[in-house]
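Visitor: Next input, structure requested:
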Amino acid sequence: MTEDSSQASANLPAGVKRRRWWQQWTVAALLAVLFGGGNLVALNAYYDEDFRANHLAQQQAVLQQLSIVRAQLESYLNGDLYQVKGLIGLPMANQEIDEQLFSRIASELAGDDLRIKSLQLAPDGIVTHVWPYEQNKGAIGHDLLADPQRRLAASRAIETRQLWVAGPVNLIQGGTAIIGRYPIFVDDPLRGGERFWGFATVLIDWNSVVLRAQQAAGDASAIEIAIRGKDGLGAQGEQLYGKSEVFADSPITMDVVLPGGVWQLAGVPARGWITAAGYKAGPRMFAFALAILLAGGLYALLRLPVRLRRMVEEATDSLRQSENRLVDAIEAIPDAFAIFDASDRLVLCNANFRRVYQRTEPAIQPGTTARRLIEYGIEHGQYGDGDGDQALSELLKTKLELHGKAESHYEEHLSDGRVLRVIQRRMRDGGLAGIRVDISDLKNKERELTDAKRQADASNEAKNTFLATVSHELRTPLNVVIGVLTALQSSDTLEALERERVTVANRSGKHLLALVNEILDLSRVESGKLELQRCAFDFAELIKPVLDFARTGCEQKGLTFVYDEGVGVPVHCRGDSVRVRQVLFNLLSNAIKFTPSGTVQLAVEARTQADGRLALWFCVDDTGPGVAENMKPLLYKAFAQGDASLVRQHGGAGLGLALSKRLALMMGGDIEAADSPLGGARFTLSLVLESGASERDLPASGSQRIATLSPRRVLTVDDSPTNQLVIDCLLDGTGYELHYVDGGEQAIERVQEQDFDLILMDISMPGMDGVEATRRIRQLLGEACPVVVAVTAHSMAGDRERYLATGMDGFITKPIDKQELIRTIEAAGR
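Guide: Model prediction:
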């Protein structure tokens, strides 16, 4: 067989050799396909890996830039936004804020920081104090809760009771700013808790924020950044900065944590992300063609691992550079900063973190757990000396709980007296990033403001005590003077000249009483203790005594009085008619006082509002000299007068307009001064009252007099014979059976001997006061106890309620009004 084969080969034509097995066309084709296919697969894998490596490099570059921008923005904004807490002590110290004190504190808080555009206070949400004034006075009067663009952020601040970030917003006074709004709550003695006072606000120039973001981003041509999260709403908020396409182009995102809110920061390469579809299309086609034509896939397969390793090394170097830049950025943060991993071990921190925790510094090493750092700090007195093992254990437990809360802000007190604001958030990998801001200076200022508030409260209490004493001492002799003069004035035994003199003296006494009442009312308004009544009243009953007063005053000076009642003035209203009448008396009294000749005019206009309430305007005009321009700023200041010389042409203590202005504001209105068309001054009182009161809601008319007096047995308990004389004079001729005793002990003995319909009980008496005497009488007589009415010169806010709560059935202040006294006695037997 072998021989035959050899022979056959030898017999083949010359030049023709036997083809080897791989030279068969089918096998060669198969090898070529396999080789070419292998090359194509290898090339495709190479370009895919190359695309991923370059895409990863893009992401790392964007991540590096965004990390720096976020760190800079958080440090930049947190430091400025917390300046607003320096203002919250002002309304706590005194709700009537002194403008100069506000400006001084605001300027000290802002210092030379040009980024702070303004510091403001807004009682009840209405901006009243701004700094600096000239650049921001356009914001005064702005109602934050009524403004749809401000209401959401303002409401969130009230709900969370924390500093809340709003904006950026276009300011009324011009410009654009980020707003940090801190809600202020003050003690409310009437409610027994706290009430919302208003806002302390800081405005940070938005252009400076944008500039800082651009500076932190570095080369503007490398990446495009954008920010969204208006009013601190994070990803749900409107876009604040950058192109809208950034958020639509699969950006790298991270959150910028602000007090009371979050911004979402996004970034993409400035030239856009590379895409797999069009990645190196030309070179790829050329390589494929070359592999197929030259069958050089082996070389490509051998070179592929080398190139891949080089790309991985380059990507690793780029990542290492990014980490170095991130570390440098963290070191540049002016506050203490630290990052813990998902297992709560320290990853890295800056030098400021080590300086803040000096006693814990030996334990601050990468890999140390947060628990160990806290334990080491407690052992070495970082947080103060604990009192016993149990106290140390509780301290450790508390600090671990605070540290474990991801999205939290809390204060940390160190043993050296410093106070840190800790702001931390959970990262996407489960780690925890936190910043510590030293707020020791702010806490010291807060304590100073609290001490100032306590001193102011003590001063107010001393003032109230003094006013109560002065009021009592003045009302006691005034009771005698006005009471006796009132009795003499109604006597039929006096001649006309004597009655006129008594009337003048009585009017002077009542003027002195009115002055005392104005002082007390002003004190009540300033302390927030004056309460308005909301009762139905007849408008005609309101205006009649006002018109009588004006006509009488004008007749005495030879003036003409004109009353003009416009269309739509209601028959019935609901409000505090006594205070409305008091303000009208004051405005007309001033007009008559300062008008030497001519006319005084009162005009009334009314209009029903959309909410059903009634808007009233009372306009008082005169032909006097008017109000000088330099006097207008002093019109509504207490004790301020147009002529303060020793000898003045016109009398007065300068309280009327100050009190009237405050009363008008309390009733939802205002008083404005202007030039009158008559040539003098015009004062306009605007009010908003409820309308539509029914007849049965109205009190009995003041013109209804008691036709017949019923027989009553009245016991007067008063240690002062002159006060007894006053009651005797006022009730002379009424038919009442009057009895008198000099103190509480005698009253107790008398009520056991004789029955009475009414007891007029003085409060301040030696030995046993009126409150104790009333308690013992009620204990002795039980259901048979007569009506007991307190008759006292104590008339400060709360006196009526206090004495009624002790068992009194009624309350009459001195000086005693005759008609009020008779009505009280008549009501005793009903």
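Visitor: Going by C-alpha atoms from here, please, whenever you check contacts or count neighbours.
Guide: Noted.
Visitor: What's the end-to-end length of stretch 775-792?
Guide: Distance between the two ends of stretch 775-792: 17 Å, counting by Cα to Cα, to the nearest Å.
Visitor: and it, how far out from the chain's middle?
Guide: For stretch 775-792, the separation from the chain centroid amounts to 48 Å (computed by Cα atoms, centre = their mean, to the nearest Å).
Visitor: Stretch 292-312 now?
Guide: Distance of stretch 292-312 from its chain centroid, counting by Cα atoms, centre = their mean, is 69 Å.
Visitor: Give me the buried positions along that stretch.
Guide: By neighbour count with 16 or more other Cα atoms under 10 Å, stretch 292-312 contains the buried residues 292, 295, 297, 300, 301, 304, 308, 311.
Visitor: In helices only, show me these.
Guide: Within the buried residues of stretch 292-312, residues falling in helices by DSSP state H are 292, 297, 300, 301, 304, 308, 311.
Visitor: what's stretch 68-80 in contact with?
Guide: Residues from elsewhere that reach stretch 68-80 (Cα atoms under 8 Å, 6 or more residues apart in numbering): 116, 204, 209, 212-213, 216-217, 254-259, 265, 326, 329-330, 333-335, 437.
Visitor: So what's the residue count around residue 89?
Guide: Residues near residue 89, counting by other Cα atoms under 10 Å, number 22.
Visitor: isn't it right next to residue 446, touching?
Guide: Yes. Contact between residue 89 and residue 446 holds when scored by Cα atoms under 8 Å: they sit 6.0 Å apart.
Visitor: From residue 568, how far out is residue 676?
Guide: Distance, residue 676 to residue 568, by Cα to Cα: 24 Å.
Visitor: ok, now residue 154?
Guide: Per Cα to Cα, residue 154 is found 39 Å from residue 568.
Visitor: Look at those two and report which has more neighbours.
Guide: Legend: neighbour count by other Cα under 10 Å for residue 154 and residue 568, higher for residue 154 (26 against 13).
Visitor: Correct me if wrong: the more buried one contacts residue 184.
Guide: No. Assessed by Cα under 8 Å, residue 154 is found out of contact with residue 184, at 11.6 Å.
Visitor: Let me see the ranges of the strands in the stretch 601-750 of the chain.
Guide: Along the stretch 601-750 of the chain, the stretches classed as strands by DSSP state E, counting those that start in this stretch are 614-622, 670-675, 681-691, 713-717, 737-741.
Visitor: what does the stretch 301-450 of the chain give?
Guide: Going by DSSP E, counting those that start in this stretch, the stretch 301-450 of the chain shows strands at 336-340, 346-349, 408-413, 419-426, 432-438.
Visitor: Which of those strands sits closest to residue 690?
Guide: Closest to residue 690 of the strands of the stretch 301-450 of the chain is strand 408-413 (Cα to Cα; 46.7 Å).
Visitor: Here is a second sequence; please produce its structure as well for comparison:
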Amino acid sequence: MAGRIIDWLRSGGSEPASADAELIARLTAAEAANEAKTRFLASVSHEIRSPLNAIYGYAQLIERGEGKDALAAARVIRRSAEHLAHLVEGLLDIAQVEGGALKLNREAMRFPEFLRQLVDMMQLQAEAKGIALVLDHPPGLPEFVHADPKRLRQVLINLIANAIKFTDHGMVTLKVEYRNQLATFSVIDTGIGIAPEDAARIFAPFERVGGAAGERAGVGLGLAITQALVHIMGGEITLESTPGAGSRFTVRLMLSQPLTPPTDPAPEAGAVTGYIGRERWIVVIDDDTAHLAMVRGLLEPLGFQVRTATDGETGLALAAQVQPDLVLCDVALGEESGWDIAARLRRRHGALLKIVMLSGEAPDSAARRDDGPANNTFVMKPFDFTVLLDVIAGELGLEWLRAGSAVPPPASADAAVPSFPVGIVPDLSRHCSEIERLVRIGHVRAIEAEIDALAALAPETAPLADRMRVTLDSFDLKALAQLAKTAVSHAR
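Guide: Here you go, the predicted structure:
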């Protein structure tokens, strides 16, 4: 339509008026943007379908028991899922850059080690193309520099991946120089090169260059994001290229050195196998049954009692029944809003209940409330298991048990019983007897309430209540029953 209007405006045979010229320019830009959008959607479709096909195919092989190597299949599925996640993050990065919402996180990082890890990460991709990937840097690089490792890694991976994709013979080199706190990164390839007419628009979002380069897969986001990130980090990016002879992308960034080298972080602990303390209850609300099964499969082996619901009303009923310590709730629950469910949970259960929104929706999609958000925190899908476990530990104040770590021995119950005169605290025997009964049926929530009531009887009962809470937190119900029984006998 825009093209027909442009032809009509130009058909007068004379130079168009200034208003017509401006209209033609705007229509031409709109038509170009529309064509770019069409190319982008076609490219995104290709980029999405390739990893989806790998995920779908390998999952079917595992399901049918025909996969020769389930571990290798799982790795392919994970890599494909990571590719999809990176594609989505790229689209979100463009939106954040355009909205001015992208923030940097500067920290001290080990510079040579960062570069080695980066090249190791891309080495397999280069080997698959039959080309060499070389790291070239002088021996005098500083051990530590200040940078945003995630964003710098993203910039260099985009450039290296692009170089590998457009290089069929020869090599790709990452050359790094550092002088007076100025770091210069050059990604040099011996690939097909870029024509001069394409060099000016290669950094534009959704653009694909012509010729042989335009025939290769990609959504046209990598270089646009790369340029935006470099500018946000206060640097510059330049391109030198000769068609048929290769390209050289150069990034210059100020990376200062810390005044004092940071201390090494503690070595990574073993895998989480459980947690210290009493049994915790978690309700998960999500309309995706596969997601519910996955979260349950993660948490139940660690000792959590997990109950699941596929809609908000069922989730509310479950929470009323089991009085959970934590609720994990999706935002989009069919026709229901997870934010509304979270608000109702907060009104019913108060501030003690921890609510974590676990969703692919944006964290700011909730309507503003006068009393603040109902949830405690937000975790974006897809998520890493360690991220979710860190959030759960933070919200519930848990200390994890890890592979190879020793479980702390329970304290002696008899040594913890305080002594006080018989009859000085009314209702002591009644509460302790009730705790004994509740221990037999395993009603943890009711036990907590009775301990709280015991502590409120008199100042003299506080040491006993505290000892009971410690024992309950270690989920040593036998020791707790002994505490209650001993206290009753002392009170008589």
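Visitor: What is the aligned counterpart of residue 314 of structure 2 in structure 1?
Guide: Per TM-score structural alignment, the equivalent position to residue 314 of structure 2 in structure 1 is residue 746.
Visitor: Pull the number of nearby residues for that match.
Guide: Close neighbours of residue 746 of structure 1, defined as other Cα under 10 Å, add up to 13.
Visitor: Same check on residue 385 of structure 2?
Guide: Look at residue 385 of structure 2: counted by other Cα under 10 Å, it has 11 neighbours.
Visitor: From residue 283 of structure 2, how far off is the nearest residue to it once chain neighbours are set aside?
Guide: Distances taken as Cα to Cα, 6 or more residues apart in numbering put residue 298 closest to residue 385 of structure 2, at 7.9 Å, once the chain neighbours are dropped. Remark: distance between residue 298 of structure 2 and residue 283 of structure 2 (Cα to Cα) = 13 Å.
Visitor: sorry, back to before: against residue 395 of structure 2, how distant is the residue nearest to residue 385 of structure 2?
Guide: Using Cα to Cα, residue 298 of structure 2 is found at 17 Å from residue 395 of structure 2.
Visitor: just residue 241 of structure 2 next, same as before
Guide: Distance from residue 241 of structure 2 to residue 395 of structure 2, by Cα to Cα: 53 Å.
Visitor: swap in residue 81 of structure 2?
Guide: To residue 395 of structure 2, residue 81 of structure 2 is 28 Å away according to Cα to Cα.
Visitor: how about the top helix by length along structure 1, aligned to which bit of structure 2?
Guide: In structure 1, with assignment by DSSP H, the single longest helix is helix 25-81. Following TM-score structural alignment, helix 25-81 of structure 1 has no partner segment in structure 2.
Visitor: three-state assignment of the spatially most central residue of structure 2?
Guide: In structure 2, the centroid-proximal residue (Cα atoms, centre = their mean) is residue 383; its distance is 4.3 Å. Assigned with DSSP: H, G, I helix; E, B strand; the rest coil, residue 383 of structure 2 falls in the coil class.
Visitor: What's the separation between the counterpart of it in structure 1 and residue 823 of structure 1?
Guide: Under the alignment (TM-score structural alignment), residue 383 of structure 2 pairs with residue 816 in structure 1. Residue 816 of structure 1 sits 12 Å away from residue 823 of structure 1, going by Cα to Cα.
Visitor: what's the burial count for residue 256 of structure 2?
Guide: Residues near residue 256 of structure 2, counting by other Cα under 10 Å, number 16.
Visitor: nope, residue 193 of structure 2 is what I meant
Guide: Neighbours of residue 193 of structure 2 (other Cα under 10 Å): 22.
Visitor: What's the match for it in structure 1?
Guide: When structure 1 is aligned by TM-score structural alignment, residue 193 of structure 2 is paired with residue 626.
Visitor: List the contacts of its match.
Guide: Going by Cα under 8 Å, 6+ apart, residue 626 of structure 1 touches 675, 676, 679, 680, 681, 682.
Visitor: need those in CSV with neighbour count and distance to residue 805 of structure 1, can you?
Guide: CSV is the format used below for the contacts of residue 626 of structure 1 (neighbours: other Cα atoms under 10 Å; distance: Cα to Cα, whole Å):
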residue, neighbour count, distance to residue 805 of structure 1
675, 16, 50
676, 17, 50
679, 13, 53
680, 20, 50
681, 22, 47
682, 25, 45
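Visitor: which of the residues you listed map to contacts in structure 2?
Guide: Contacts conserved in structure 2 for the contacts of residue 626 of structure 1, using both residues aligned by TM-score structural alignment, their matches' Cα atoms under 8 Å: 675, 676, 679, 680, 681.
Visitor: Contact partners for residue 230 of structure 2?
Guide: Residue 230 of structure 2 sits next to 155, 236, 237, 251, 253 when contact means Cα under 8 Å, 6+ apart.
Visitor: let's see it at 7 Å
Guide: Residue 230 of structure 2 makes contact with 236, 237, according to Cα atoms under 7 Å, 6 or more residues apart in numbering.
Visitor: For stretch 696-712 of structure 1, report the contacting residues that lie outside it.
Guide: Residues contacting stretch 696-712 of structure 1 (Cα under 7 Å, 6+ apart): 536, 537, 538, 734, 735, 736, 737, 757, 826.
Visitor: ok, the residues you listed vs residue 503 of structure 1, which is closest?
Guide: Of the contacts of stretch 696-712 of structure 1, the one sitting nearest to residue 503 of structure 1 (Cα to Cα) turns out to be residue 734, at 21.4 Å.
Visitor: Burial check on residue 265 of structure 2, number of neighbours?
Guide: Residue 265 of structure 2 has 6 neighbours, counted by other Cα under 10 Å.
Visitor: quick one on the thing from earlier: out of the contacts of residue 626 of structure 1, which two are the most distant from each other?
Guide: 679 and 682 (9.1 Å).
Visitor: which among the contacts of stretch 696-712 of structure 1 end up buried?
Guide: Among those, those classed as buried by 16+ other Cα under 10 Å are 536, 537, 538, 736, 757, 826.
Visitor: Please identify which helix or strand holds the first one.
Guide: Remark: residue 536 of structure 1 resides in strand 535-538, with elements defined by DSSP states H and E.
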